[in-house]
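S.K.: Predicted model and sequence follow; I will ask about them next.
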Amino acid sequence: MNSIINIKRFIILGIVLTLFSACELDNFDGPDSGLYGRILDEETGELVPQDIINGTLIEIWEDGYDPVTPQRLEVKNDGTYKDTRLFANTYSVIPVNTNFHNNATIGIDTARVTISGQTEFDLKVTPYVRIVDFDLTQSGTKVVARFKLEQPIDSVYLAEGDVDKTAVIIDEVSLFVHFDPNVGREMSLGKTTESIGAIIEAGVNDEYRLDFDTSKDTDFVNGGKIYMRVGAIAEMPQARTNYGPTIELDF
């Protein structure tokens, strides 16, 4: 009988010790810092809008670990990003899948950022193409978007040691339409597209017009609040779309 009682005591003691150990592990401090910022056009100082789905990502590599797996911060539709739950440390910050020139084209240095508390860090970049002089008019169910394209850099060295530059071709321009304000290439119910396949030259092929008629699209025949955005995409490896402003209209 006593042996049974002793066994029970050992079992209970083991359970208590296990629970105590678990509590000790749970008492480690959680992440108390964060990183936030903006992607800014280096020349204009304006935000560089993105796709909320499959858009530009900010990779952060934390010091002190080998191997280390990068964390990826998604950039919002307006070109801002934020992660409030990171550990204080020094990180390497690298943008990937971008709609601006990066290490693959003009050799942007990897940023080294010491994160302590909520830390602000803006990336100043050169977009593949800009949508400028944008104007949108509505008449009944029809919308006309007029705008110009501006290309900050027409050619680049794609790899270290290259002696010949490669032209940055702008593939196409589109007017994207959706009921969601995050409208874009990855989130559109309707669109009008024009192929370009050229380097943008001021005064030669920089003016465009795209029309959209909601009465001719089954997703929009009932009307309502609709969001539109013009985007242009470059023929660069893994390039993402460059955008103009998001416009809200009622039909």
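M.R.: Great, that's in hand. This is a predicted model, so every value here is computed, not measured. Residues are numbered from 1 along each chain as shown.
S.K.: contacts, neighbours, all on C-alpha from now
M.R.: OK.
S.K.: in stretch 52-65, what counts as buried?
M.R.: 52-53, 55-62 (16 or more other Cα atoms under 10 Å).
S.K.: burial of Tyr227, as a residue count?
M.R.: When counting by other Cα atoms under 10 Å, one arrives at 20 neighbours for Tyr227.
S.K.: returning to what we had before: take the buried residues of stretch 52-65 and keep only those in strands.
M.R.: Within the buried residues of stretch 52-65, residues falling in strands by DSSP state E are 57-62.
S.K.: Next, name the residue at the spatial heart of the chain.
M.R.: Thr56 (3.1 Å; Cα atoms, centre = their mean).
S.K.: mind listing what the closest residue to Arg240 other than its chain neighbours touches?
M.R.: Nearest non-adjacent residue to Arg240, counting by Cα to Cα, 6 or more residues apart in numbering: Asn99, 4.4 Å away. Applying Cα atoms under 8 Å, 6 or more residues apart in numbering to Asn99 gives the contacts 50, 56, 127-128, 233, 239-242.
S.K.: Second structure follows, compare the two:
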Amino acid sequence: MKKQIIYIMFLFVATIWSGCKKDNYEAPNASVSGNIVDAATGKNVPQQTLNGAKIRLYQLGYTGLIPQPISSSVNADGSYANSFIFNGKYKLFAEGPFFVKDTIFDLNINGNTKQDLKVQPYLTLSCEVISKTATSITIRVNAKRSTGNVQKIARVGAVAGLTTSVDVNNYYNLDASNNGRVLINTETDGDAAIEAKSYEFIIEKLKPNTLYYVRAVSRTINDGNLFNYTNVMEVTTAAQ
């Protein structure tokens, strides 16, 4: 009986030791960060934070294996960062509401690595606050396709929310009335007329003396129905 107990204890300790050895992997030791940049202007291309643009990293050097992508979301201002990767060689590219102008092959990530990606956005937008009251914000929006883009402009609008991640799916929604989003269908309108027009949208039923994050939105007919955006603006409604 004593021999059996000693044997069981030996197996128990051996199992724990084996598990510790298997789990004793090196922690991620590198990071990569940068911006999605308009190749024509050099400016960052604003993005939808949730379910929007993605940065894909494929680590190279695995013979006979297809590496799985390491995906990172992009911030509203077009910047990205991933601090949970290993040193090594990667292929890096972006997916979003733009034509990719360059894909980075054989990117050598060593420590903290910086890398921008140049793209051609489907649309370039402008957004201007025209007026505000205690319960509303009026916004002027212009949308233009980038040079050479023949995609149909399908939607134009504006959104307002209580966080900087405001987008067409994440906006101020009082009583489920969708009051923080104004979006019109332009699929039956001519693109030249859309590009020449200034749209004015009134976002209503807001709270007085409250900070809102506002941006223009628009999309073409594209795979994924991805939206282009302006940068986020801060607007505080008037006091009651």
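M.R.: Thanks, I have the structure now. This structure is a prediction, so every number in the text was calculated from the model and none was measured.
S.K.: Report the TM-score for the pair.
M.R.: In this superposition the chains share a TM-score of 0.84, using TM-score structural alignment, normalised by the length of structure 2; 226 aligned residues with a Cα RMSD of 2.3 Å.
S.K.: quick one: the helices in structure 2?
M.R.: 2-23, 191-196 (DSSP state H).
S.K.: Which one of those helices lies nearest to Asn82 of structure 2?
M.R.: Asn82 of structure 2 lies closest to helix 2-23 among the helices of structure 2, at 22.8 Å (Cα to Cα).
S.K.: picking that back up, any chance of the helices of structure 2 in a markdown table, plus distance to Ile109 of structure 2?
M.R.: Output for the helices of structure 2, formatted as a markdown table (distance: least, Cα to Cα, whole Å):
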| stretch | distance to Ile109 of structure 2 |
| --- | --- |
| helix 2-23 | 24 |
| helix 191-196 | 41 |
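S.K.: just checking, which of those sits deepest inside the structure?
M.R.: helix 191-196 (a mean of 14; mean count of other Cα atoms under 10 Å).
S.K.: which secondary structure elements does that helix contact?
M.R.: strand 137-145 (3 or more Cα pairs under 8 Å, 6 or more residues apart in numbering; DSSP states H and E).
S.K.: Gln71 of structure 1 versus Gly30 of structure 1, what's the distance?
M.R.: 16 Å (Cα to Cα, to the nearest Å).
S.K.: who's more crowded, these two?
M.R.: Counting neighbours by other Cα under 10 Å for Gly30 of structure 1 and for Gln71 shows that Gln71 has the greater number, 14 against 10.
S.K.: what does the more buried one align to in structure 2?
M.R.: In structure 2, the residue paired with Gln71 of structure 1 is Ile70, using TM-score structural alignment.
S.K.: same thing with Met228 of structure 1?
M.R.: Per TM-score structural alignment, Met228 of structure 1 is aligned with Val214.
S.K.: Same question for Thr126 of structure 1.
M.R.: Match for Thr126 of structure 1 (TM-score structural alignment): Gln120.
S.K.: and that match, how many neighbours?
M.R.: The burial count for Gln120 of structure 2: 24, using other Cα under 10 Å.
S.K.: before we move on, what about Thr44 of structure 1?
M.R.: Neighbour tally, Thr44 of structure 1, other Cα under 10 Å: 10.
S.K.: and it, what pairs with it in structure 2?
M.R.: Thr44 of structure 1 maps onto Thr41 in structure 2, by TM-score structural alignment.
S.K.: Could you check how far its match is from Pro121 of structure 2?
M.R.: On the measure of Cα to Cα, Thr41 of structure 2 and Pro121 of structure 2 end up 11 Å apart.
S.K.: That's all I had, so thanks and see you.
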